[in-house]
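Peer 1: Would you be able to build a 3D model of this:
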Amino acid sequence: MDITPQEWDKIIDWVATDLKPYGYDMVCTDGFIPMLAQDESGYMTHYGSMSIKELVEKCKAKGLKVGVYDNPLWIHGSDDTPIEGTQYTFRNLKYNGANTVLNPGASDMWFSWAVAENPGAKEFIDGFFKHYKELGVEYIRMDFLSWYEDGKDRGMGTVGLGYGRESYARALAYIAESAKKYGIFTSLVMPHLNNDAEIEARYGNMVRIVADTLGGGWWHCSAADRGKSYKNWPNCSNMFDGFTYWSHIAGRDKVILDGDFIRLNTFSTDAEKETVISLQLMAGGPVTVADQYLNIGNNLKFYTNAELLELNADRFVGKPLSDKLSDKNNEIWYGQMSNGDYVIGLFNRDDSARSYSFDLSTFGMSGEWKMRDLWRHADEGTVSTITATIPAHGCKIVRLSK
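Peer 2: This is a model prediction of the structure:
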């Protein structure tokens, strides 16, 4: 599998033309394409046939930033590659038989890991971020963190040695220190989120709180394993449950919750498309466009609702009335903009229409407020109560101001 430079040009042109005017200012790689180290540094230089340096140049010419899918603990180069600033090589980073591991009879599947407590590991991680800073990369999406921590996967069983909680915390501390030093945003993917996400919330800028999008659609947005949570990765199987369950760790200037990619072309109705976009924004998450110029069809309008995107620009983070997965009040979200306006989201995860009526005092508000529907782009008068009938899988998002 590969994306050629010519295909990258088409992708970049599309993002710059159709999405950048609405604030989408980054193109990010994902997995499944070879991550190649083709210079003496030993760090990734090519994403398939595409040079990362050239990708950054192409995007910069269009006013776009670049994010890269890679992990500071993955070793791409040869064992004899020297670690800058040390007497060690990449060989010294690997499991050496003396490391304490959770699954000593196992072997690491798919990845060669740098063990955080090994000599040279801190410098190797620092070199990783220095490398990407020099290339002009501003965002790193690091995957399979649970496999490093305990070598376990709920679906696949034992997948690695499992380097333990202490090693995992040390690794993320090194990563956070160097990422901050070089001004690179970190996205933590596939974490177990043990002990109430204590380590991830401390060291990451953004953290995944739901299983992979895969086929997408309403299944990933709301239906998959609805109402269930697990002790290990993935804690929740659908976006709605993930955002609800982990809403208590998010907020302004706190870790950002990541609901994974959005593929609007996999949804069945306009109501569902409005819901999946609204949910990310009400929870303070990113709107990550995974549709392509070849398959987005007429769905661009859902990504480019300027009134809703104001929430992201304002760094708005809402909360559900309840963070209990069994409580229907988790379908009601609310929060406050930096200028004092309130935004309230009424969602309907059911398969038939549902009516709502709430006094504004439910949300800590008093008196009457001017209400505007952000999907219909319509003013709805001055209210002290919100009453609405929401279609199946739909939502109503309103902004209230004095």
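Peer 1: make it CA atoms for all contacts and neighbour counts henceforth
Peer 2: Fine.
Peer 1: show me what contacts the most centrally placed residue in the chain?
Peer 2: Per C-alpha atoms, centre = their mean, the C-alpha nearest to the average position across the chain is that of Asp258, at 3.2 Å. Counting by C-alpha atoms under 8 Å, 6 or more residues apart in numbering, Asp258 touches 206-210, 285-286.
Peer 1: can we see that at 6 Å?
Peer 2: By C-alpha atoms under 6 Å, 6 or more residues apart in numbering, the residues touching Asp258 are 207-209, 285.
Peer 1: quick one, helices of this structure?
Peer 2: Using DSSP state H, the helices assigned to the chain run over residues 5-14, 52-61, 121-135, 145-150, 165-182, 194-203, 217-218, 239-245, 270-282, 300-303, 306-313.
Peer 1: got those as JSON lines, with mean neighbour count and distance to Met44 columns?
Peer 2: Below are these laid out as JSON lines (neighbours: other C-alpha atoms under 10 Å; distance: least, C-alpha to C-alpha, whole Å):
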{"stretch": "helix 5-14", "mean neighbour count": "15", "distance to Met44": "17"}
{"stretch": "helix 52-61", "mean neighbour count": "18", "distance to Met44": "8"}
{"stretch": "helix 121-135", "mean neighbour count": "21", "distance to Met44": "9"}
{"stretch": "helix 145-150", "mean neighbour count": "23", "distance to Met44": "18"}
{"stretch": "helix 165-182", "mean neighbour count": "18", "distance to Met44": "17"}
{"stretch": "helix 194-203", "mean neighbour count": "16", "distance to Met44": "23"}
{"stretch": "helix 217-218", "mean neighbour count": "22", "distance to Met44": "33"}
{"stretch": "helix 239-245", "mean neighbour count": "27", "distance to Met44": "31"}
{"stretch": "helix 270-282", "mean neighbour count": "23", "distance to Met44": "31"}
{"stretch": "helix 300-303", "mean neighbour count": "16", "distance to Met44": "32"}
{"stretch": "helix 306-313", "mean neighbour count": "17", "distance to Met44": "31"}
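Peer 1: To compare against the first, here's the next sequence to fold:
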Amino acid sequence: MRKPIIALAFIATIAFAAKAQDKPITTTPPMGWMSWFPFIDKINEKKIMEVADAMVKSGLRDAGYKLLQLDDGWMAATRDKEGRQYADTSRFPHGMKYLADYLHARGLKIGIYSSNGTQTCAGYPGSYNHEELDAKTYAAWGIDYLKYDACGEKENHTDRELHTRMSKALRAIGRPIMFEICIFSSGDTHLWGAEIADMWRTGGDIVKFIERTPEVTYKNWYENLGQVVGKENYAGNGHWNDPDNLIVDYPRNNKQTYEEQKAQFSLWSVVSAPLILGNDVRNMFDATKQILLNKEIIAVDQDKATKPGSRVISDDQKEVWVKQLNDGSKAVVIFNKQDTEATLSLNFKDINVAKKAKIRDLWSHSDKGTFTDTYSAKIAPHGVNMIKLIAAK
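Peer 2: The predicted structure follows:
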């Protein structure tokens, strides 16, 4: 159901936003790829270099997907004699600086992972009490992004305190490194995330117990989509709500339909979520490319107005999400919640558009014409119709 904006909450949001970092590293949501879904913690230099080459060859890099994030498992099982994290030498024989240089030479950025406790979620050395040393190490390697988890022993220190420690360490090194807060059990990170980070997880993992290869359906992403409802005013202009990665072309036990995967991509774009891929980009079907390389929908996610969209209608049949765009138009996603195909209608008054509007379909890449008061579309089960709408005289 639609909810009114409460004045006091709005004022609090404005006051909070003023505390955010003055110069965000990127003003639009990050786009890229993450290693955990396709490889879990079985990553190595060869695989990452192959992914980098595939990002270039497939056109993903040129479409905006420039970040390659190495998730949990890149590091050795222990720190070195100086106390530093280092890449596992059998899997990364040339070291992390070499890999960073390889990615940078191809116009890509490199991301890395650690945790605020003594161990990462997969049991490797975390950054607890090594924040300054790790930050300096990452900078020396040429790292561009750090995903910072919340696993491991932390001697009763709060996650907020420990993430703030790492944020300060990163700011002190003189190299811009994007920083993501990953506290998947927290429901309030959005209240303070922009004070110290570029993006923050809004809740739990989109795929649970990934090492056990669970059945993956549209319900995975639909549950995580609900995490951003009501948090729109805390994000924007370089600081982003992250409902977790895309599961388009998820590599194991993927039970989603093509239309359901289009739906996630559409909805992630309209809420200004980071577009982080989780598929094996070395082997992609043409249908996958049609989703991930849709320039018109990527443009919605990357819109210069940097204003996340919000859900304005939710009933038994559908949801309607709306995002105001920089050119004065609105991106609208109509999501069919039903298990059967349905013709669903959009009333212009519900999205504050008076009378007539010109409509463009962002999946068929076609202009639909000018409509008065309402617009209807036939939509697949758990699918979407995504349109760009501008008021007409």
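Peer 1: that older thread, got a winner among the contacts of Asp258 of structure 1 for most neighbours?
Peer 2: When neighbours are taken as other C-alpha atoms under 10 Å, the top entry among the contacts of Asp258 of structure 1 is Ile209 (33 neighbours).
Peer 1: My guess is that one contacts Asp241. True?
Peer 2: No: taking contacts as C-alpha atoms under 6 Å, Ile209 of structure 1 lies outside contact range of Asp241: 8.9 Å.
Peer 1: Translate Asp205 of structure 2 into the numbering of structure 1.
Peer 2: Using TM-score structural alignment as the criterion, the counterpart of Asp205 of structure 2 in structure 1 is Ala211.
Peer 1: Can you state the residues of structure 2 onto which stretch 274-283 of structure 1 aligns?
Peer 2: Counting by TM-score structural alignment, stretch 274-283 of structure 1 falls onto residues 262-271 of structure 2.
Peer 1: so what corresponds to Ala342 of structure 2 in structure 1?
Peer 2: In structure 1, Ala342 of structure 2 lands on Arg354 (TM-score structural alignment).
Peer 1: Which residue of structure 2 is paired with the residue nearest to the centre of structure 1 in the alignment?
Peer 2: Per TM-score structural alignment, Asp258 of structure 1 is aligned with Pro243.
Peer 1: just Met371 of structure 1 next, same as before
Peer 2: So Met371 of structure 1 corresponds to Ile359, using TM-score structural alignment.
Peer 1: Could you report the neighbour count for the closest residue to its match other than its chain neighbours?
Peer 2: In space, and not counting its chain neighbours, Ile359 of structure 2 is closest to Leu389: 4.7 Å by C-alpha to C-alpha, 6 or more residues apart in numbering. Here the number of neighbours of Leu389 of structure 2 (other C-alpha under 10 Å) works out to 23.
Peer 1: list the contacts for Leu389 of structure 2?
Peer 2: Contacts for Leu389 of structure 2 (C-alpha under 6 Å, 6+ apart) come out as 329-330, 358-359.
Peer 1: before we move on, what about Ile276 of structure 2?
Peer 2: 31-33, 245-246.
Peer 1: now with 8 Å?
Peer 2: Ile276 of structure 2 neighbours (C-alpha under 8 Å, 6+ apart): 30-34, 65, 245-246.
Peer 1: In structure 1, which of those residues still touch?
Peer 2: Counting by both residues aligned by TM-score structural alignment, their matches' C-alpha atoms under 8 Å, structure 1 reproduces these contacts from those: 245-246.
Peer 1: Please identify the member of the contacts of Ile276 of structure 2 with the greatest number of neighbours.
Peer 2: Within the contacts of Ile276 of structure 2, neighbour counts (other C-alpha under 10 Å) peak at Trp33, which reaches 28 neighbours.
Peer 1: mind listing what the nearest residue to that one once chain neighbours are set aside touches?
Peer 2: Counting by C-alpha to C-alpha, 6+ apart, the nearest residue to Trp33 of structure 2 once its immediate chain neighbours are dropped is Leu277, at 4.4 Å. By C-alpha under 8 Å, 6+ apart, the residues touching Leu277 of structure 2 are 31-34, 245-248.
Peer 1: what about structure 1, which of those hold up?
Peer 2: Kept across both, from the contacts of Leu277 of structure 2, using both residues aligned by TM-score structural alignment, their matches' C-alpha under 8 Å: 246-248.
Peer 1: how far away is the aligned partner of Leu311 of structure 1 in structure 2 from Asn233 of structure 2?
Peer 2: Residue mapping for Leu311 of structure 1 onto structure 2 gives Val300, with TM-score structural alignment as the criterion. Between Val300 of structure 2 and Asn233 of structure 2 the computed distance is 17 Å (C-alpha to C-alpha, to the nearest Å).
Peer 1: before we move on, what about Leu292 of structure 2?
Peer 2: Using C-alpha to C-alpha, we find Leu292 of structure 2 at a distance of 27 Å from Asn233 of structure 2.
Peer 1: same deal with Trp192 of structure 2?
Peer 2: The spacing between Trp192 of structure 2 and Asn233 of structure 2, counted by C-alpha to C-alpha, is 12 Å.
Peer 1: do Lys42 of structure 2 as well
Peer 2: From Lys42 of structure 2 over to Asn233 of structure 2 (counting by C-alpha to C-alpha), the distance is 38 Å.
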